[in-house]
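> give me a model of this one.
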Amino acid sequence: MIGRLARFALTAVGSAAALTAAVGLVTTAEGLLAWERLNPTRMGSVLPRSGRFGTEAGEAIRLGVLGDSLAVGYGAEEPDMTPGALLATWLSEVSGRPVELTNMAVIGAESTALISQLAHLREVTQPDVVVIIIGANDVMHLKRLVDALWPLSETVRDLRRTHAQAVVATCPDLGTVRPFSQPLRFFAHWYSRVLATGQAIVVLRAGGRTVSLADTLGPLFHRDPDDMFSPRDHLHPSSIGYEQAAAVILPSVLAAAGIEREDARTPHRIYRKDVRHPLAWWAFRASRRVGERLTAASSTVTPAAGARSL
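All right, here's what the predicted structure looks like:
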């Protein structure tokens, strides 16, 4: 009897391992095929939009943008329809002040690129508010969760040490990307949501603000992909998609810039309260490891040096 149970258990374990391996191989193969179809470098390079916005007089608000192709606005039909340009335009209109936009985002950037992007930003300006849009490439490249979180955490902490405000648009729901087939689409949805939750945890701990693109825009991109995604690659947002994204980020940018709103006080975290994430435990564990790593690093180097060496 014991021998039969042992054989049954071994068979079950072997079958489960084979199934897991098969699903992993299929998912990896689909990921490689999707990456070949969606590789943004095939459509040429795009420079991020920077410059002065608004004709108002007075001291300019210095707005910085860091991140990946979504922060660049890759896929928008016009440079003025990219997220940075839209936010700078609206911020100038609401505040009655000019806005100096400096966008250091790079197409294809992962979270580790934030450290160098912030260093380059400070070579140009000392920002008042910095908007960060990052995470999609960490999911696409299957980066470890902790490795995707620590650069973001350190970047926000570094900004807050110099009294700059940080607004982070967390990883969008990549499960809405139609060129992804199953099971890749499910994995993209699962991992992007876990990463977004982890990002929210570490950013709030570091003193920044977060906006959940998955919660606020995921249903819209899922429901209306033809309008929301760029017809060029069906991966990056269209001009309409970027306008929707900038609109949900704007209230947090206004609050970070110290602009009072008559309607309501903007919370530090923007998300749909009826959403429950059963996998938030993974994100919480990863954020704990990020805290331990930063604490260990800060005990051996000065804050300024640590920001550049990580």
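> use CA for all of it now, contacts and neighbours both
Fine.
> could you look up the next helix or strand downstream of the host helix or strand of residue 3?
Using DSSP states H and E, residue 3 maps to helix 2-38. If you walk from helix 2-38 toward the C-terminus, the next helix or strand you reach (DSSP H and E) is strand 51-53.
> counting contacts, what elements does that following strand pack onto?
Contact analysis of strand 51-53 by 3 or more CA pairs under 8 Å, 6 or more residues apart in numbering; DSSP states H and E lists helix 83-95, strand 99-103 as its packing neighbours.
> any idea which helix or strand comes after the shortest one?
Note on strand 99-103: by DSSP H and E, the next helix or strand toward the C-terminus is helix 114-124.
> check which residues of the helix holding residue 3 are buried.
Counting neighbours by 16 or more other CA atoms under 10 Å, one finds that the buried residues in helix 2-38 are 27, 30-31, 34, 38.
> tell me what it is packed against?
Using 3+ CA pairs under 8 Å, 6+ apart as the contact criterion, the secondary-structure elements in contact with helix 2-38 are helix 184-206.
> rewinding a little: between the helices and strands packed on strand 51-53, which one is closest to residue 2.
helix 83-95 (64.0 Å; CA to CA).
> next, the structure of the following sequence, for comparison with the previous one:
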Amino acid sequence: MRPLRFVAIGDSLTEGVGDPVGEAWRGWAALLAAGLAPKDAPVEFTNLAVSGAQSRDVLERQTPAGLALLPDVVSVVIGVNDTLRCTFDIHAVAARLDQVYAAFTAQGAVLLTACLPDPGAMLGLPGALGHPLARRQRAVNTVVHALSERYGAVHLHAAQGAWLTDRALWSADRLHPGERGHRQLAVRFHALLTQAGLATGPAPAAEPEFPVPTRSASLWWLATAGTGWVARRCTDLLPQLLTLAADEVRHRARGTSARLDLTASRAVASALAALSVAERPDAA
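This is a model prediction of the structure:
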């Protein structure tokens, strides 16, 4: 029997950061893989996700490798790292995601996507610093929503909900789920796939397999690794973010903050309009 092939591409979220097993990361995609088919049916799972990856990395590196594996199911969860770079361009992000989604669905793979939380809110940044990042993440999520519908993806709404404020679901760095949070993502994806008749195996367990890290262990990880992880991804953004924050303050003082939202919305609309308007691959 040919095994069901599941390929996961993306960044640290899909790599499994926050859900350590031994010396490696596991994560939601690995947990989901075990429930895609009955226990007596083989599943080949390949995780190509890399911490720090942006949409360019997914398009240029991970997608060719993923296509070569001829997956039956592929997850493409990406975008947060793009928002944390001074080079952020919603037109470029939209164009890259369009190419990635099109390539996998043209091969007949079931596509899994998700909208993601605002990193500024997760980090607890103050309004003037947080609003620009929130605006960027909303732009990415809007693009992902639109393209997921275009390509018939199984789409998980993960940008909102009580799970974002439940500290028991998140690791010490506030950006990555802990084991319980990764299991939450796996359970929710499995439910969507089961509803669509695409997952026939047992649902992943919602309860953690391993003890929750102690507070001291979490703080040690944050001090020795987590803070560095965040810093490496935000260093080039900081000067620009300060400029954006100053602009935010000026508009707030003038009562014209709505103009910033309107400009961002127009950029998203323009990015989507620039993409191919071809019918979804399954439309005939």
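> what does the TM-score come to for these two?
The TM-score (TM-score structural alignment, normalised by the length of structure 2) is 0.66; 215 aligned residues with a CA RMSD of 2.9 Å.
> deepest of the helices and strands packed on strand 51-53 of structure 1, which one?
Among those, strand 99-103 has the highest mean neighbour count (mean count of other CA atoms under 10 Å), at a mean of 25.
> average offset between that strand and structure 2?
Averaged over the aligned pairs, strand 99-103 of structure 1 sits 0.8 Å from structure 2 after superposition, using mean CA distance after the TM-score superposition for structure 1.
> against structure 2, where does that strand fall?
In the comparison with structure 2, strand 99-103 of structure 1 aligns to the range 43-47 (TM-score structural alignment).
> since we're on the counterpart of residue 154 of structure 2 in structure 1, how many residues are nearby?
The alignment partner of residue 154 of structure 2 in structure 1, by TM-score structural alignment, is residue 209. Other residues near residue 209 of structure 1 come to 25 when the count uses other CA atoms under 10 Å.
> so residue 209 of structure 1 touches residue 250, yeah?
No. The pair residue 209 of structure 1 / residue 250 is not scored as a contact, 11.7 Å apart, by CA atoms under 8 Å.
> quick one, helices of the stretch 101-250 of structure 2?
Assigned helices in the stretch 101-250 of structure 2, in chain order: 119-123, 127-150, 179-195, 215-221, 227-234, 238-254 (criterion: DSSP state H, counting those that start in this stretch).
> specify the angle between the last one and helix 127-150 in degrees.
Read that as helix 238-254 of structure 2. 100 degrees (axes from the mean of the first three to the mean of the last three CA atoms, to 10 degrees).
> next: the third one.
Per the same axes, to 10 degrees, the angle that helix 179-195 of structure 2 makes with helix 127-150 is 30 degrees.
> distance of the residue nearest in space to the middle of structure 1 from residue 233 of structure 1?
The centroid of structure 1 falls nearest to residue 134 when counting by CA atoms, centre = their mean (2.8 Å). Summarising the geometry, the distance separating residue 134 of structure 1 from residue 233 of structure 1, computed by CA to CA, to the nearest Å, is 19 Å.
> kindly report the same for residue 132 of structure 1.
Taking CA to CA as the measure, residue 132 of structure 1 falls 23 Å from residue 233 of structure 1.
> which one of the two is surrounded by more residues?
For residue 132 of structure 1 against residue 233, the residue with the higher neighbour count under other CA under 10 Å is residue 132, and the figures read 25 against 17.
> trace that one over to structure 2, please.
Aligned partner of residue 132 of structure 1 by TM-score structural alignment: residue 76.
> surely residue 189 of structure 1 meets residue 173?
Yes. Residue 189 of structure 1 is within contact range of residue 173, at 5.6 Å (criterion: CA under 8 Å).
> which one of those two is surrounded by more residues?
Applying other CA under 10 Å to residue 189 of structure 1 and residue 173 shows that residue 173 carries more neighbours, namely 27 against 18.
> quick check: closest non-adjacent residue to the more buried one.
Closest residue in space to residue 173 of structure 1, ignoring its immediate chain neighbours: residue 214 at 4.8 Å, by CA to CA, 6 or more residues apart in numbering.
> contact partners for that neighbour?
Residues counted as contacts of residue 214 of structure 1 (CA atoms under 8 Å, 6 or more residues apart in numbering) are 170-173, 193, 196.
> buried ones among those residues?
Buried members of those, scored by 16+ other CA under 10 Å, are 170-173, 193, 196.
> tabulate the residues you listed (a markdown table), appending distance to residue 118 of structure 1.
Shown next, in a markdown table, are these (distance: CA to CA, whole Å):
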| residue | distance to residue 118 of structure 1 |
| --- | --- |
| 170 | 18 |
| 171 | 19 |
| 172 | 22 |
| 173 | 25 |
| 193 | 25 |
| 196 | 21 |
